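In: give me coordinates for this.
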Amino acid sequence: MEIKFEIANIEDAEVLVEVRNLSFFSDYIKYGECPGYNISIESMTNTLLNTKIKSYKIFSDEKVVGNISVRENNDNTCYIGCLCVIPSYENRGIGQHAIRFVEKEFSNVTVWSLETPADKERNHYFYKKLGYNIVDEYMSGSVKVVLFEKKLLCK
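Out: Have a look, this model is predicted:
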């Protein structure tokens, strides 16, 4: 299984919406809301046009199976706004490859952050395995989320 990454552009908006809908449907059903689910093509296009956000298509065997997006801040920090893999491709190491890919692409970054629901223990295990730690917990809409951070040595 070959995994590769390609920067997304506005022509990819529709396929990224489809990937996110497949990936986040269960969260939408569970919580009644999910910021990654059912976003409009226009909203995705605006995200792809935002120069502070880099969004990547994740390919497995030439098929788009996921998405990872990174928002660059002006202080050597980045926020992972989305990491998703469609359910039929989960548990194949794709998410780990994606995190390692962006950490390498943005090698000047000293602090990475991301959010995930507080009750998603599987996500917690995944991020902790990659060196992320919970630093905060709060409500986002009606969902309790945790903020993960990974601090790297100064470069």
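
In: from here on, contacts and neighbour counts on C-alpha atoms
Out: Fine.

In: for Phe101, grab the count of nearby residues.
Out: 15 (other CA atoms under 10 Å).

In: any idea how far it lies from Lys150?
Out: Per CA to CA, to the nearest Å, Phe101 is found 15 Å from Lys150.

In: ok, longest helix in this protein?
Out: When the chain is scanned for its longest helix (criterion: DSSP state H), the result is helix 13-31.

In: make sure Val70 is indeed in a strand.
Out: Yes - secondary structure of Val70, determined by DSSP: H, G, I helix; E, B strand; the rest coil: located in a strand.

In: next, count neighbours for it.
Out: 22.

In: before we move on, what about Asn91?
Out: 10.

In: check the one 3 residues further on too.
Out: Ile94: 22 surrounding residues under other CA under 10 Å.

In: chain neighbours aside, what residue packs nearest to it?
Out: Ile3 (7.0 Å; CA to CA, 6 or more residues apart in numbering).

In: now do the contacts for the one you found.
Out: Ile58, Phe59, Ser60, Asp61, Ile94, His97 (CA atoms under 8 Å, 6 or more residues apart in numbering).

In: max pairwise distance over those residues: which two?
Out: Asp61 and His97 (14.1 Å; CA to CA).

In: of the two, which one has the most company?
Out: His97 (15 against 10).

In: the chain: strands as residue ranges?
Out: Assigned strands in the chain, in chain order: 3-7, 53-60, 63-72, 77-85, 111-117, 133-140, 143-151 (criterion: DSSP state E).

In: quick one: closest of these to Arg20.
Out: Closest among these, using CA to CA: strand 77-85, at 6.7 Å.

In: let's see this one next, to set against the first:
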Amino acid sequence: MLILERAIKDDAQRLAEIQKASFDEESKHFNNNEIGGPSGYDSPSWQEEMMQNCEYFKVLLDGEIIGGVLILIESSEAHNLGRIFIDPNFQNQGLGMRVIEEIEGIYSGCNKWWLDTPSWSVKNHHFYTKCGYSKVGEEGGLYIFEKTI
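Out: Here you go, the predicted model:
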């Protein structure tokens, strides 16, 4: 059973480990074997800070943390999907799409979502397009995607 719950300080280490594994795997395959991810992706203290500054959910599958999602509320009608990550061992099973659907249900009053992702991240581009997002621009090596509900 897939459940989203608010992340708490005790989850920070595990969430950092999963983020690191997820982003490193993606960059290894699509970014010329360069390992890395966005700011703070491998830092437990950054995870804790984000728990205070945005809507941070852990993704649980049968009680085990397998990922997370960060939402930045810009207005009542527009939200930024700041980050979504699933442990590589659980990817390609439709779980990311289910997380997106759950988040959209939690924030059902929001009619515009946007995100950015690296221009080299082909797997992410496919995933976001599959979830109903469209590429609307490029900025500093990032592709900007939006979804209107």
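
In: how alike are these chains, TM-score-wise?
Out: Scored against TM-score structural alignment, normalised by the length of structure 2, the superposed chains reach a TM-score of 0.88; 145 aligned residues with a CA RMSD of 1.8 Å.

In: buried residues in stretch 137-153 of structure 1?
Out: Val143, Val145, Val146, Leu147, Phe148, Glu149, Lys150 (16 or more other CA atoms under 10 Å).

In: the third one maps to what in structure 2?
Out: By TM-score structural alignment, Val146 of structure 1 lines up with Tyr143 in structure 2.

In: its match and Asp62 of structure 2, how far apart?
Out: In terms of CA to CA, Tyr143 of structure 2 sits 34 Å off from Asp62 of structure 2.

In: once you drop chain neighbours, what's closest to the most centrally placed residue in structure 2?
Out: When CA atoms, centre = their mean is applied to structure 2, the residue found nearest the centroid is Ile84 (0.9 Å). Closest residue to Ile84 of structure 2 apart from its sequence neighbours, by CA to CA, 6+ apart: Val69 at 4.3 Å.

In: and stretch 58-68 of structure 2, which residues are buried?
Out: Lys58, Val59, Leu60, Ile65, Ile66, Gly67, Gly68.

In: trace the fifth one over to structure 1, please.
Out: Read it as Ile66 of structure 2. By TM-score structural alignment, Ile66 of structure 2 lines up with Val65.

In: does that match touch Glu18 like I think?
Out: No - contact between Val65 of structure 1 and Glu18 fails when scored by CA atoms under 8 Å: they sit 9.8 Å apart.

In: gap between Tyr79 of structure 1 and Val102 of structure 1?
Out: 11 Å.

In: just Leu130 of structure 1 next, same as before
Out: Relative to Val102 of structure 1, and taking CA to CA, Leu130 of structure 1 is found at 13 Å.

In: the two: which is more packed in?
Out: The residue with more neighbours, out of Leu130 of structure 1 and Val102, is Val102; 19 against 12, by other CA under 10 Å.

In: residues contacting that one?
Out: Val70.

In: map it onto structure 2.
Out: With TM-score structural alignment as the criterion, Val102 of structure 1 pairs with Ile103.

In: and the gap between that match and Ile144 of structure 2?
Out: Taking CA to CA, one finds Ile103 of structure 2 at 19 Å from Ile144 of structure 2.

In: before we move on, what about Gln91 of structure 2?
Out: Relative to Ile144 of structure 2, and taking CA to CA, Gln91 of structure 2 is found at 22 Å.

In: same question, Ser108 of structure 2
Out: Applying CA to CA to Ser108 of structure 2 and Ile144 of structure 2 gives a distance of 22 Å.

In: cool, Val99 of structure 2 as well?
Out: With CA to CA as the criterion, Val99 of structure 2 and Ile144 of structure 2 are 20 Å apart.

In: likewise Asn31 of structure 2?
Out: For Asn31 of structure 2, the distance to Ile144 of structure 2 - CA to CA - is 18 Å.

In: ok, now Tyr128 of structure 2?
Out: In terms of CA to CA, Tyr128 of structure 2 sits 11 Å off from Ile144 of structure 2.

In: what does Ser22 of structure 2 give?
Out: 20 Å.
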